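> Pasting the sequence and the predicted coordinates here, then a few questions.
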Amino acid sequence: MFPELKNDRFLRALLKQPVDTTPVWMMRQAGRYLPEYRASRATAGDFLSLCKNDAFACEVTLQPLERYELDAAILFSDILTIPDAMGLGLYFETGEGPKFKHTVRSKADVDALPIATANDLDYVMKAVTTIRHALNGRVPLIGFSGSPWTLATYMVEGGSSKDFRHIKAMMYQTPEVLHALLDKLAKSVIDYLNGQIKAGAQAVQIFDTWGGVLSGPMYQQFSLMYMKQIMDGLIRTHEGQKVPVIMFTKNGGQWLENMAATGPDALGLDWTTDMAEARARVGDKVALQGNLDPCVLYADKAVIEREVENTLAGFGHGTGHVFNLGHGIHQFVNPEQPKYLIDAVHELGAKYHEQSYDDLDTLNGLD
């Protein structure tokens, strides 16, 4: 059994339940912009050693919560754990990002891949449970995975890409091979995220980082269809509590209605999508998360507060908004700056919830 949750503002907002003020967390909130993170990484030796040791993963997950009044913690891990568990040999080169020793370029390559399970990634499950206990009910813990399309881009390209030429060639020339790969990945993600939920994750997010490089029809076929498969296979209630699911497609603002129709509780927005327009388009069907440009954190306190207010006003009154950056926090941000953002969200956000929230006692548990 885990300690009782003391701050459920984040979960309530995802489920469109009343809150006292807008909750906030930041994608990549545990990362290189924090000197304490850099010290932990140096001690661990390298990035993968940091991810694969539950004590280190717990340590860096909690670091931003010691600095800031965040409303959620997110598991410290990497989106490429599943391809690594499939035997592709994940490694990192300084200045070049993730790479794989083996690529997936043919039907034979896809056929040889196993479906990864939570048992294959037991170090992640152990980290989730360790972090959940260490949080001691302070805030909820978010688990996550990359989307099948995003994972496939790295597996086919062999690492990061600017033109996605290998996977797009596969998509157009041998679509049946790519569909077979994406199906294996969707099955792997379902087991992986359900494993995280059983281990203690209280919400999960699917990061479709590269969905926005696709055309509309290709997005429907090769990204969204497989995220719908995941939605249909996820545990949505665990130990008597709802487990909200967030779907985030970077540069996917043109497809919000289609994304909402797949069944997530919330959609993540990047900064290229207008918050007011997004809310008008999806209505009350889903909550919205986002969507401040991460570069705002290079500005001074007054500018940060102004941009926070603009984002809050864009969503407007009522529940269903989780404040976040439109993508991960940049490594060169001064670690003092996020405090201005987080404090401003809580202070300025309260007025948008005055009419819908008049009983603070309900914060003690989800309805």
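Yep, that arrived.
> From now on I want contacts and neighbour counts done on CA atoms only, so please keep to that.
Fine.
> nearest spatial neighbour of T273, skipping sequence neighbours?
Excluding the flanking residues, the one nearest T273 by CA to CA, 6 or more residues apart in numbering is G253, at 5.5 Å.
> Relative to G326, how far out is the one you found?
11 Å (CA to CA, to the nearest Å).
> now swap in C295 and tell me
10 Å.
> Compare these two (neighbour count), which wins?
G326 (24 against 15; other CA atoms under 10 Å).
> The more buried one against T273, yeah?
No. Between G326 and T273 there is no contact under CA atoms under 8 Å: 9.1 Å.
> what residues are up against A73?
By CA atoms under 8 Å, 6 or more residues apart in numbering, A73 lies in contact with 25, 61-62, 65, 139-142.
> what's the lengthiest helix in the chain in contact with?
Ranked by number of residues, the top helix in the chain under DSSP state H is helix 175-199. By CA under 8 Å, 6+ apart, the residues outside helix 175-199 that reach it are 82, 106-107, 110, 114-118, 121, 124-126, 128-129, 143-149, 151-152, 170-171, 203-204, 222, 226-227, 229-230, 233-235, 238, 243.
> Below is an additional structure, to be compared with the one above:
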Amino acid sequence: MNLDSAHPLAAGRTPDSLLLRALRGERGDRVPVWFMRQAGRSLPEYRALRAGTQMLDSCLDPAMASEITLQPVRRHGVDAAVFFSDIVVPLRLVGVGVEIVAGRGPVLDAPVRTGADVAELTRIDPATLDDAMAPVLDAVARTVAELGETPLIGFAGAPFTLAAYLVEGGPSKDHLRARALMHADPAAWRALMAWTADLTGRFLRGQVLAGASAGQLFDSWAGALSLADYTAHVAPASARALDAVRDLTFAHQGVQRRLPLIHFGVGTGELLPAMLDVGVDAIGVDYRLPLDEANRRLGGRVPLQGNLDPALLGAPLPVLAEHLADVLRRGEAAPAHILNLGHGVPPETDPDRLTWIVNTVRGR
């Protein structure tokens, strides 16, 4: 399906951006840079805007979500915006009881822990998300109208991470209940993963149709899995989620291209080749694995994104500068490199440090 002619990719506003070129494996005069969780968290203007508003309510306020998405682009001059939302927003929109509790994260009203629980949950048709997404689509459209040639990255949670929250009822260190269900009731697990894949895939597709120029699938908890479990019980669902956007194409310089996709997981150094095999254009690497080693494990086949250690954002500036130079040097091993963090921006980060990184990369 060709994207609408007014879409930033089809209209030619974003295909030649540094980000999109890097996702095609092309190297420009410098690496592009953006930061995961750059929208919000560390910015005082974000905290002022969101004062008195619950997290999920702010995600569903189109004007607020758009403004939060734009704030780091204005302040830092990053090469891409990432849409301000949360991976559990699609759950909320189809009627699943979930709140984001300060200091803890997403908490479910009723965990999904048995085959009967899964059967009850999956009675909800993921297609109901399409109409419920109107506030999200409005926010994306508002944002894209302001960004010009700066691409917007849409994002969605990977099926396993959504399923882990549903089964555990909230954040977990080891995801024992989710992993137990995977093996104790494989049929229920497959049904749950198919449902979360279809839901999160629709969430990503909606953002793209509304104007996002790339998509990123976040698998925050996949690092809890063995390679065998990931390959057998998780990767097929991640591929299914991304199938929701694989048909979206646009013409650029006489070539029909498809939407570029990034896959990122936390603690997934042993899973990287399997994560690539779900069908993506770039792999995000967390801070635990040097980029040159990640490139070796991936056979030099794909652009890499990452992987500054978020902990070093608060280190003395010479320490951060040395680390930044090392990450950029190791990133030269890959076909292309998008500078980012190896996880999200910590809330206590001095925003000036992020601006300093961008300016340093730009040679200012």
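Great, that's in hand. None of the values given here were measured: they were computed from a predicted structure.
> shared neighbours of G253 and G326 of structure 1, anything?
Common neighbours of G253 of structure 1 and G326 (CA under 8 Å, 6+ apart) are 269-270.
> which non-adjacent residue is nearest whichever residue in structure 1 pairs up with H233 of structure 2?
In structure 1, the residue matched to H233 of structure 2 (TM-score structural alignment) is F222. Residue nearest to F222 of structure 1 in three dimensions, not counting chain neighbours: W149, with 6.5 Å by CA to CA, 6+ apart.
> which position in structure 2 aligns with that neighbour?
Using TM-score structural alignment, W149 of structure 1 pairs with F160 in structure 2.
> returning to what we had before: could you pull out the residues contacting both of G326 and T273 of structure 1?
N291.
> the helices in the stretch 251-367 of structure 1, which residues?
256-260, 275-282, 301-315, 337-349 (DSSP state H, counting those that start in this stretch).
> quick one: which of the ones you listed is nearest R32 of structure 1?
helix 337-349 (13.5 Å; CA to CA).
> quick one: buried residues of the closest one?
337-346, 348-349 (16 or more other CA atoms under 10 Å).
> Next: stretch 186-196 of structure 2.
Going by 16+ other CA under 10 Å, stretch 186-196 of structure 2 has these buried residues: 188-196.
> Quick check: the farthest pair among those?
A188 and T196, at 12.3 Å, using CA to CA across the buried residues of stretch 186-196 of structure 2.
> so what's the residue of structure 2 most remote from its centre up against?
Taking CA atoms, centre = their mean as the measure, the residue most remote from the mean C-alpha position of structure 2 is A116, 30.7 Å away. If you count contacts by CA under 8 Å, 6+ apart, A116 of structure 2 has none.
> Kindly state which residue of structure 1 is aligned to it.
So A116 of structure 2 corresponds to A108, using TM-score structural alignment.
> A strand includes that match, no?
No. If the criterion is DSSP: H, G, I helix; E, B strand; the rest coil, then A108 of structure 1 is helix and not within a strand.
> how much space is there between it and A169 of structure 1?
Taken as CA to CA, the span from A108 of structure 1 to A169 of structure 1 is 17 Å.
> With P23 of structure 1 instead?
According to CA to CA, P23 of structure 1 and A169 of structure 1 sit 42 Å apart.
> neighbour-wise, which of these two wins?
P23 (30 against 13).
> A134 of structure 2 -> structure 1?
So, by TM-score structural alignment, A134 of structure 2 is matched to D122.
> now swap in I100 of structure 2 and tell me
Checking with TM-score structural alignment, I100 of structure 2 has F92 as its match.
> What's the local residue count around its match?
The burial count for F92 of structure 1: 14, using other CA under 10 Å.
> excluding its backbone neighbours, what's nearest it?
Nearest to F92 of structure 1 is P98, by CA to CA, 6+ apart, at 4.6 Å.
> residues contacting the one you found?
90-92, 159-160.
> hang on, it is in a helix, isn't it?
No. Counting by three-state DSSP, P98 of structure 1 falls outside a helix, being strand.
> centroid residue for structure 1?
So for structure 1, CA atoms, centre = their mean, it's Q205, sitting 4.1 Å from the centre.
> for whatever residue of structure 2 lines up with that residue, helix, strand, or coil?
Counting by TM-score structural alignment, Q205 of structure 1 corresponds to Q216 in structure 2. Under three-state DSSP, Q216 of structure 2 falls in the strand class.
> how many other residues sit next to L209 of structure 2?
Neighbours around L209 of structure 2, by other CA under 10 Å: 17.
> For it, give its distance to V96 of structure 2.
For L209 of structure 2 relative to V96 of structure 2 (CA to CA), the value is 24 Å.
> Please apply the same query to R190 of structure 2.
In terms of CA to CA, R190 of structure 2 sits 19 Å off from V96 of structure 2.
> And for L341 of structure 2?
31 Å.
> Who has more neighbours out of these two?
A direct count of neighbours by other CA under 10 Å for L341 of structure 2 and V96 places L341 higher, at 25 against 17.
> and the more buried one, what pairs with it in structure 1?
So L341 of structure 2 corresponds to L325, using TM-score structural alignment.
> And for A80 of structure 2?
So, by TM-score structural alignment, A80 of structure 2 is matched to A72.
> quick one: contacts for that match?
A72 of structure 1 touches 10, 24-25, 139-142, counting by CA under 8 Å, 6+ apart.
> for T272 of structure 1, same thing?
251, 253 are the contacts of T272 of structure 1 under CA under 8 Å, 6+ apart.
> ditto for the one 3 residues further on
M275 of structure 1 sits next to 269, 291, 311, 314-315 when contact means CA under 8 Å, 6+ apart.
> Quick one: map it onto structure 2.
Per TM-score structural alignment, M275 of structure 1 is aligned with L291.
> in what helix or strand does D229 of structure 2 lie?
According to DSSP states H and E, D229 of structure 2 maps onto helix 227-233.
> Strands along the stretch 1-150 of structure 1, start to end?
73-74, 90-93, 97-100, 141-146 (DSSP state E, counting those that start in this stretch).
> now the last one and helix 175-199, what's the angle there?
Think strand 141-146 of structure 1. 170 degrees (axes from the mean of the first three to the mean of the last three CA atoms, to 10 degrees).
> R205 of structure 2 -> structure 1?
So, by TM-score structural alignment, R205 of structure 2 is matched to N194.
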